[in-house]
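Chemist: Pasting the sequence and the predicted model now:
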Amino acid sequence: MLKVFNTDALSRNQRFQRALLAGIVATIVLMVAYGLLAQMLRIEFSYVFLLIGYAIGWAIRTYGRGVQLKFSILGAVCAVICFIGADMINYFGFGVFTNISYFIAAFQTYLRILLSFNFNSLLGLLFRVGGVYAAFYSSRIV
């Protein structure tokens, strides 16, 4: 009996490595783009977090083509990193990534801003959670 193997097929680890690379690239590109846009316009576009989350998930799903839960977790983690980094660029500029003590102080200030108890910060937090969910849901083939 003749067996035909697909030698061009990627293994599970290779698909996850491609998904990881695509997720990192998408995270960095979207983080810098949104951070700069929000910093220049001085307006927070909360609904854009849903689109960013979906875009990160799409990149992971397209290049990784995985069905395991780890692809969804990768998408959610990339979205959280993207949202935090974009907000840090928006509020404090790129200089926040050059000095670790400045980054820690800025991160504490960012958490106070994000978790302050008013309607706008609560709505912004809900959009960020929605973006993380969009990345989680769209990162793998279901």
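Modeler: Okay, I see it.

Chemist: CA only for contacts and neighbour counts going forward, please
Modeler: Noted.

Chemist: so where does the residue nearest the centre of the chain fall, helix or strand?
Modeler: In the chain, the C-alpha closest to the average C-alpha coordinate belongs to residue 79, at a distance of 2.1 Å (CA atoms, centre = their mean). Secondary structure assigned from DSSP states H and E places residue 79 in helix 69-92.

Chemist: Put this next to the first one:
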Amino acid sequence: MTVTHNCVLPNALRIPALTKLTNKRIVLASASPRRLQIFRQFGLDPEIIPSKFGENFPHDEFSNVYEYPVATATEKAVEVYRRLVEQDPEDPPSLVIGADTVVLTKVPEAGSNIHDSLLPDIRPDILEKPHDKADKSSYATRTERWKM
């Protein structure tokens, strides 16, 4: 039997910014059960409306690999917001939250200069959500080579 314990104390997350969101229309532009769980721990229960954004930015167009997931998350939120406003201009969401998770290979060691890691020969690869078992296997092989 597995016991799940919420280690967050009930009063720990009662901060003004979150309190102001309590009666607002909040939308999570993701179908991730884990992301929803995190928001619920904060006392928020967002509507779940997954984004239809294609997540097709070319990785090499970003001068810094860390900009890629930020840009993708932003576009996911914008796509959902526009779609909802188009469907019902009288009921726009107060907040739309987008998120993107990627795995970086060849991550620089702690304390190293982040810009040194972005040289073309050691630039981290961006791995997104695997689409099938072959992708998962490929990702495992690619990340295993870079474990310290």
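Modeler: Nice, I can see it. Since the structure is predicted, the reported quantities are computational estimates derived from the model, not experimental observations.

Chemist: After superposing, what score do the chains get?
Modeler: Taking TM-score structural alignment, normalised by the length of structure 1 as the basis, the two superposed chains have a TM-score of 0.32; 72 aligned residues with a CA RMSD of 4.2 Å.

Chemist: So what angle separates the directions of the helix or strand just after the helix holding residue 79 of structure 1 and helix 69-92?
Modeler: From helix 69-92 of structure 1 onward toward the C-terminus, using DSSP H and E, the following helix or strand is helix 100-114. On the basis of axes from the mean of the first three to the mean of the last three CA atoms, to 10 degrees, helix 100-114 of structure 1 is oriented at 100 degrees to helix 69-92.

Chemist: Might one say that the residue nearest to the centre of structure 1 is in contact with residue 26?
Modeler: No - with contact defined as CA atoms under 8 Å, residue 79 of structure 1 and residue 26 do not form a contacting pair (9.5 Å).

Chemist: how close does residue 95 of structure 2 get to residue 27 of structure 2?
Modeler: Taking CA to CA, to the nearest Å as the measure, residue 95 of structure 2 and residue 27 of structure 2 are separated by 6 Å.

Chemist: Please identify which of those two sits among more neighbours.
Modeler: In this view residue 95 of structure 2 and residue 27 are compared by other CA atoms under 10 Å, and residue 27 has more residues nearby, 22 against 15.

Chemist: ok but the more buried one is inside a strand, no?
Modeler: Yes - counting by DSSP: H, G, I helix; E, B strand; the rest coil, residue 27 of structure 2 is found in a strand.

Chemist: Distance-wise, check it relative to residue 18 of structure 2.
Modeler: Distance from residue 27 of structure 2 to residue 18 of structure 2, counting by CA to CA: 14 Å.

Chemist: ok, then the element right after the helix ranked longest in structure 2?
Modeler: Ranked by residue count under DSSP state H, the longest helix found in structure 2 is helix 67-87. Taking DSSP H and E as the definition, the helix or strand that follows helix 67-87 of structure 2 towards the C-terminus is strand 95-97.

Chemist: which other helices and strands contact that next one?
Modeler: Other helices and strands packing on strand 95-97 of structure 2, by 3 or more CA pairs under 8 Å, 6 or more residues apart in numbering; DSSP states H and E, are strand 26-28, helix 67-87.
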